[in-house]
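Chemist: Sequence and predicted structure, then a few things I'm wondering about:
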Amino acid sequence: MTTPDHQSPASQPPVPTPKDRIYRSPSALAGGVLLLLVVAWLGFDALFQGHGRTPWLALAGMILIVPLVIAFTLRPAVFAGEDRMRVRNPFRVISLPWGQVASLRSGYSNEVVAKSGRKYQLWSVPVSLRARKKAEMRKSRAAADAARGAEPTRRTFGFGGMGGFGGTGGTGLATGPTRAETDQVMDELRELLERHGEAESAQGEVTVRWAYEVIAPALAGAIVFAVLLATG
């Protein structure tokens, strides 16, 4: 009895599909959690301690506010894979095959431009002009150090870099990235577009889906809140 030296193609294990890269805003996530805690604290206090119409107004207000807070802070994300990018904005989800992406633009906001000419803002990749300015300053300092043939200057501090007295080191800017974090994200997305834009699996149509799971409860809360105010 002989044993085959190789397996047939049908018996080969499937090749795992690479996971999508996920881009979200850490500051938006932190702000969203904080806002939800405040809304929950004030809302439940009014629900259980309020009198008359106050609990109903608090309930309607929470139904209105909570979905909006989630929509603008926790929900936005960009999912980038080999075949397409999916943009999850507050009220819409846009799926763009790389073959339908014309460009990725960075200005006062980051956006993806489809070949049809439609533009979609990337809510989860906000532009930080302050971060850009800091990165440009580091880049200029690094270029000046390179021109002098010197090592990049670095600030160090006492107590293990946590600040305080007894620090030693240069007077220049602390070394760090010469590109703002969100600009680096856009560079990665452009790299994916360049690598997969012509692939056969990256072709298709752009689809846009409205986030009714956010819109419906927010609209219901707004209607109930308006009725309570009007009948008060």
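Modeler: All right, it came through fine.

Chemist: alpha carbons only for contacts and neighbour counts from here, please
Modeler: Noted.

Chemist: distance of E151 from A144?
Modeler: 10 Å (CA to CA, to the nearest Å).

Chemist: scratch that, A220
Modeler: 59 Å.

Chemist: next up, a second structure to put side by side with the first:
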Amino acid sequence: MTTPDHDSPAPPPPASQFKDRAYRSSGGIAGGVLLLALAGWLGIDAIVSGHGRTPWLALATLILVVPLIVAFTLRPAVHANEERLRIRNPFRIVVVPWGEAATLRSGYSNEVVVKSGGKYQLWAVPVSLRARKRAARQGARAKADRAADASGGGRRGRLGGVFGPSGLSGGAAVPEGSPRAESDKVMDDLRELLEAHEQAETAQGEVTVRWAYEIAGPALAGAVLLAILAATG
């Protein structure tokens, strides 16, 4: 007969069904890196080579501009798992448990609407009307191609049935869904998470909002320094 070993470590908790999914704008990140490089190049050159008040003006401008560039390009992100949606916007971090989310809405911007009536924009998932139009054109072309294949055109008709519409011997065309813009695909993923977990016990709680003082503080300091230099000039 064996006795339980009270010193043995407790078994690890079961792994979550979903790990955090992270969504960010690749275009925003690329633009932010370029803007930071340009601001750093111009600002440091002015600090090193400038005369009189120029280095101080350049320093104050950098202190103001760099946090703002980071806030609007590199910082925005959306993290989602089976419990909540975490939105990191330029100046706020919003955590929305799925139980408090009413809907995810797409228009000229993507946003989550909570049951209390508030709404929060998803800066990291920007809407591209150009991408939507391109996806609509691709969908229309694909629909026209499928209609032509169904009416007996295409390679099957021309080659006497040797090749199917998919281009393989005896193959059948694989139906494709309507093309979607990348941001719309992200919103589809988030809606699936909402529908799957909004009733879960672990997805309940309150919406929390935290201001990004680490961004606002330096930017405000730069603005104050720039105003002082301008007033004393």
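Modeler: Arrived safely. The model shown is predicted, which means the values in this text are computed figures rather than measured ones.

Chemist: on that earlier part again, and E151 and A144 of the first structure? which has more neighbours close in?
Modeler: A144 (13 against 9; other CA atoms under 10 Å).

Chemist: need the strands for the first structure, in chain order.
Modeler: 21-23, 77-80, 84-88, 92-97, 101-106, 110-114, 119-121, 207-210 (DSSP state E).

Chemist: Give me the angle between the fourth one and strand 110-114.
Modeler: Here strand 92-97 of the first structure runs at 60 degrees with respect to strand 110-114, directions being taken by axes from the mean of the first three to the mean of the last three CA atoms, to 10 degrees.

Chemist: what's the average distance of strand 92-97 of the first structure to the second structure?
Modeler: Here the mean offset of strand 92-97 of the first structure against the second structure after fitting is 0.4 Å, by mean CA distance after the TM-score superposition for the first structure.

Chemist: For L57 of the first structure, the count of nearby residues, please.
Modeler: 22.

Chemist: Go through the strands of the first structure and pick out the most buried.
Modeler: Among the strands of the first structure, strand 84-88 has the highest mean neighbour count (mean count of other CA atoms under 10 Å), at a mean of 24.

Chemist: Tell me where the first structure has helices.
Modeler: 26-49, 54-69, 129-148, 158-161, 181-196, 212-230 (DSSP state H).

Chemist: right, so the ones you listed: which one is the most enclosed?
Modeler: helix 54-69 (a mean of 20).

Chemist: on average, how far is that one from the matching bit in the second structure?
Modeler: Relative to the second structure, helix 54-69 of the first structure is 0.3 Å off (mean CA distance after the TM-score superposition for the first structure).

Chemist: Run through the neighbouring helices and strands of that helix.
Modeler: Contacting helix 54-69 of the first structure under the criterion 3 or more CA pairs under 8 Å, 6 or more residues apart in numbering; DSSP states H and E are the following elements: helix 26-49, helix 212-230.

Chemist: will you turn the ones you listed into TSV that also has distance to I65 of the first structure?
Modeler: TSV is the format used below for those (distance: least, CA to CA, whole Å):
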stretch	distance to I65 of the first structure
helix 26-49	8
helix 212-230	7
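
Chemist: still on that earlier bit, would you format the strands of the first structure as TSV with distance to R53 of the first structure included?
Modeler: Formatted as TSV, the strands of the first structure follow (distance: least, CA to CA, whole Å):
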stretch	distance to R53 of the first structure
strand 21-23	42
strand 77-80	38
strand 84-88	37
strand 92-97	34
strand 101-106	48
strand 110-114	44
strand 119-121	40
strand 207-210	33
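
Chemist: of all those, which lies closest to K139 of the first structure?
Modeler: Distance to K139 of the first structure, taken as CA to CA, is lowest for strand 101-106 among the strands of the first structure, at 18.7 Å.

Chemist: Who are the packing partners of that closest one?
Modeler: Strand 101-106 of the first structure packs on strand 110-114, helix 181-196, going by 3+ CA pairs under 8 Å, 6+ apart.

Chemist: swap the cut-off to 6 Å and go again
Modeler: Applying 3 or more CA pairs under 6 Å, 6 or more residues apart in numbering; DSSP states H and E, one finds that strand 101-106 of the first structure makes contact with strand 110-114.
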